[in-house]
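# here's my sequence, what's the structure:
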Amino acid sequence: MINFLQIFSFSVIAFLIAFLLFPVTIKIFKQLNWFDTPGTHKIHSASVPSMGGVAILVGASLALLMILPLQQWISFRYFFTSMALMFLIGLRDDVLALTPRQKLFSQFLPVFVLVFLDRTLLSSFYGLFGEGEFPRWLTYSVTLFTVVIITNAYNLADGIDGLAATVGIFATVFFGVWFYLAGEPYLSLISLCFGGALIAFILFNWQPSSIFMGDTGALMVGLLLSFLAIRFINLNYALQVDNSYRFSASISTALAVLIVPIFDTLRVIILRLKMGQSPFRADRKHLHHRLLAMGMTHAEAVKWLALMNLGFIILAVVLKALPDQVMIPLLVLLCLVISFVLKWKEPASDNPTHDA
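Below you'll find the model as predicted:
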């Protein structure tokens, strides 16, 4: 069993390894001419090296190799396999771009490994609509849908310098600390080691960015967050009712931690469908696009969204005694208010769109 000092120490090691790797990977990617070039729906105006996920994965993995016992590697083998597969899909997309549909369908292999082999599953309503277990077909369907949504929602958040890293840091730190308090030190270790690597990444990704996360990192970290969120929901729900670390609203707490990518993705999909457009259509309707259109700088937009994310997390902690039946409507109401404010503040201008 490992203690929190060891977990923290190796998250620092993950940070240091990634921090030292980023200048090297940036130089290599420049030499290989592997850049993310500007596009109609993209915000950056210069070619910037992508594939920041390489250093994130190596930093976290090397730190874990130093401390994670062999038995735990065996226990988490399918999780790590799914992460490696998702990393390779992201790498392929960063080197030779996939269409949105190709990228979506290619994700089903790593998601299949995570859901069917690792058995990371959402198996009930967790008290939201009663206590009954899902039928097996519904368990797998709901879990597959959830993992794909969270993974791609996080990937879509990687549209402005520092945003995806900020969301990832908040989530991995929250889940990492909670897992330790709840008696799951190895889940805490995995979460915080990736958190340490993400902190190193944001130092190179803050505007003006010297490297982007790319699909290499965004898809992989998105899968990680879906894994952590589902594990949190299951473990939290299984705690004794009188446990001081138990949240009465398992689902809502996970939603609050990941509110920025989930809210942003659902909002954009609804807007596109409302306009009769494909959900895969790339445009400038994302939250960060709206904030930039209101006159904010990149840094200001990220700070605003970070405060929003932090505010939802604090709300979930303060109201931890309230059930999902109360918290979910509250989260939806707050998101609707934010949407109306953004619409009210939105300048009258056309939003160019094109198929991604």
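# use CA for all of it now, contacts and neighbours both
Noted.
# how far away is Gly176 from Gly196?
Computed with CA to CA, to the nearest Å, the distance linking Gly176 and Gly196 is 11 Å.
# I'd like the structure of this one too, to check against the first:
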Amino acid sequence: MQQSPPNGTPAVIAPDKPSFWRASRRNNSDGSTGKPQQAPVGSAIFRYRGYFRVCGKPDHHQLCEKFYLPNFSSTIAPLNSPHSVAYTMSPALQQFLLAFISTLAFIIVLARVAAKAGLVDIPDQRKKHAGDIPLVGGPAIFLSLILATIIFGETHQSILSGHTREIAIFLFAAGILVVLGLIDDRRHVSVFTRSMIEVGVALLVIEGLDLQVSQLGDLIGIGSIKLNDWLAYPFTVICIFGVINAYNMLDGMDGWLAIMVLITIFAFHLFTRTEPRLITLTLTASLLAFLVSNLKVAPFVPKSFLGDSGSKLLGFIVVALILAVTSTQIGGTRYIQPVTALYLVGLPIFDMAFTILRRILAGKSPFRGDRTHIHHLMQALGFGQHRSLAVLTTIGLAPPFMGLILHNSGAASHYQFYMFIGCFFIYCVLMSQAWRIAEQYQQLKDHKNSVGQNAGRHKTPYA
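Below is the predicted model of the structure:
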């Protein structure tokens, strides 16, 4: 049925099912061929709240305007009818395709440059891979994010309207981490220098984007905990610093960190009940393109790693998203409680905390890299690449799934916090037992290898 859109704009015929294509009526009243006019996408009755923020529960037209999706309330008329339609690709699909294709292109180009510049990962005692792999995944994703922001940010004014400064600060802060990671990949940067730069980036985010955690909620059941500026600043810095390094530590197996970030993005939208925005849509497409390279899905795309630049960038984007939905500085709305956000980054936090505790108990430096992370455990147990990814993905889904249940059930903040601490305790116990099994497995494997070598050495050939 033909609908009457507002403000006298051309009528649009509504489809039975949603589509990534939008339809618009021909300009000519007689139905003849003419330049199509883009269909209206709903009324702009609310304002954008920030680069990462979303509206609570908008109606259909608000969703179309907010997330730049096609107006799904129109149908397609036959081409030979007076209401013939023309098709234009949805901006959401354009953003996705642009990010996917541009990331692949950047990886192909940067891989050649990296080989000449020495920006490659060389296998050693700690890094078990074949050949020198370009560390260009992070720069490729970052360049795709910039490209998508430039192209779609200016075309869809509600993205940048009044928020150009905030977006510039976000990209500048992310760029600092990418450059830091590239330098660290090329030539080692001391722990102190890295830490100071990351703390500086955290302060830039707090001051420039006005993002900080000042209200923790009722964590221990005695009332809401509110932090003043003297406590909120260092606490937010610790949160940003911790999440960035947690995701950096998690990067050690092909495809694992990218899959973990995809899980985080998916859970983020489930928790906040929001639609994909420019940043999450672009990041999702870029990560899928990176997986094509990292897992060698397409032979024409060279294998690449994220490197420290990529892992730090992904950790920064994740923590920026979380701060945006747990604070009230942007838009005056908090979508989830800070304690609920812990479940979004549950496994990275668990892995980092357990690894640091294990190193300290072993008398080692907590900042010295080793092979004691959860992905190294999979290798120590003898799991192959695909089996390890399947097991790790299942484990990575557990914290967000549990957090989603608690969030939707309206569980109190202190109950969610106690459950998170309990999950970490269980994680430590299970990981400790798993590492004992892995050590026994390695000892048995080494014993069999030594017996086999001795048997082959003393074997007498037949006459």
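# please state their TM-score.
Put the two chains on top of each other and the TM-score (TM-score structural alignment, normalised by the length of structure 1) is 0.86; 340 aligned residues with a CA RMSD of 2.7 Å.
# give me the element Ala23 of structure 2 is part of.
With elements taken from DSSP states H and E, the one containing Ala23 of structure 2 is strand 21-25.
# how about the next helix or strand after that strand, which residues are buried there?
Beyond strand 21-25 of structure 2 on the C-terminal side, the first helix or strand identified by DSSP H and E is helix 60-67. Within helix 60-67 of structure 2, the residues that qualify as buried by neighbour count (16 or more other CA atoms under 10 Å) are His61, Gln62, Leu63, Cys64, Glu65, Lys66, Phe67.
# per the alignment, Ser278 of structure 1 corresponds to what in structure 2?
With the correspondence set by TM-score structural alignment, Ser278 of structure 1 lines up against Ser365 in structure 2.
# what helix or strand is the closest residue to its match other than its chain neighbours located in?
Taking CA to CA, 6 or more residues apart in numbering as the measure, Ser365 of structure 2 lies nearest to Arg359, with 6.4 Å between them; neighbours along the chain are not counted. Per DSSP H and E, Arg359 of structure 2 falls inside helix 346-361.
# which other helices and strands contact that helix?
With contacts defined as 3 or more CA pairs under 8 Å, 6 or more residues apart in numbering; DSSP states H and E, helix 346-361 of structure 2 has these neighbours: helix 229-250, helix 385-408, helix 413-457.
# let me know which of the ones you listed is tucked in deepest.
Of all these, helix 229-250 has the most neighbours on average by mean count of other CA atoms under 10 Å, namely a mean of 19.
# so that helix matches what in structure 1?
The counterpart of helix 229-250 of structure 2 in structure 1, counting by TM-score structural alignment, spans residues 136-157.
# mean deviation of the matching stretch from structure 2?
Stretch 136-157 of structure 1: mean distance to aligned residues in structure 2 after superposition is 0.5 Å, counting by mean CA distance after the TM-score superposition for structure 1.
# what sits up against that stretch?
107, 111-112, 115-116, 120-124, 163-164, 215, 218-223, 225-227, 260-262, 264-265 (CA atoms under 8 Å, 6 or more residues apart in numbering).
# who are the contact partners of whichever residue in structure 2 pairs up with Arg290 of structure 1?
Residue pairing (TM-score structural alignment): Arg290 of structure 1 is matched to Leu377 of structure 2. Taking CA under 8 Å, 6+ apart as the definition of contact, the neighbours of Leu377 of structure 2 are Ala434, Trp435, Ala438.
# now structure 1: which of those residues match?
Contacts conserved in structure 1 for the contacts of Leu377 of structure 2, counting by both residues aligned by TM-score structural alignment, their matches' CA atoms under 8 Å: Trp435.
# give me the residue at the spatial middle of structure 2.
In structure 2, the residue lying closest to the centroid (CA atoms, centre = their mean) is Val261, at 3.7 Å.
# list the contacts for that one?
Listed by CA under 8 Å, 6+ apart, the contact partners of Val261 of structure 2 are Leu314, Val318.
# distance check, it against Phe425 of structure 2.
Look at Val261 of structure 2 and Phe425 of structure 2: by CA to CA, they are 23 Å apart.
# and Ala202 of structure 2, by the same measure?
Taking CA to CA as the measure, Ala202 of structure 2 and Phe425 of structure 2 are separated by 29 Å.
# kindly report the same for Phe350 of structure 2.
Where Phe425 of structure 2 is concerned, Phe350 of structure 2 sits at a distance of 9 Å (CA to CA).
# so what secondary structure elements neighbour the helix or strand harbouring Leu104 of structure 2?
In this structure, Leu104 of structure 2 is located in helix 91-117 according to DSSP H and E. Contact partners of helix 91-117 of structure 2 among helices and strands, from 3+ CA pairs under 8 Å, 6+ apart: strand 133-134, helix 137-155, helix 278-294.
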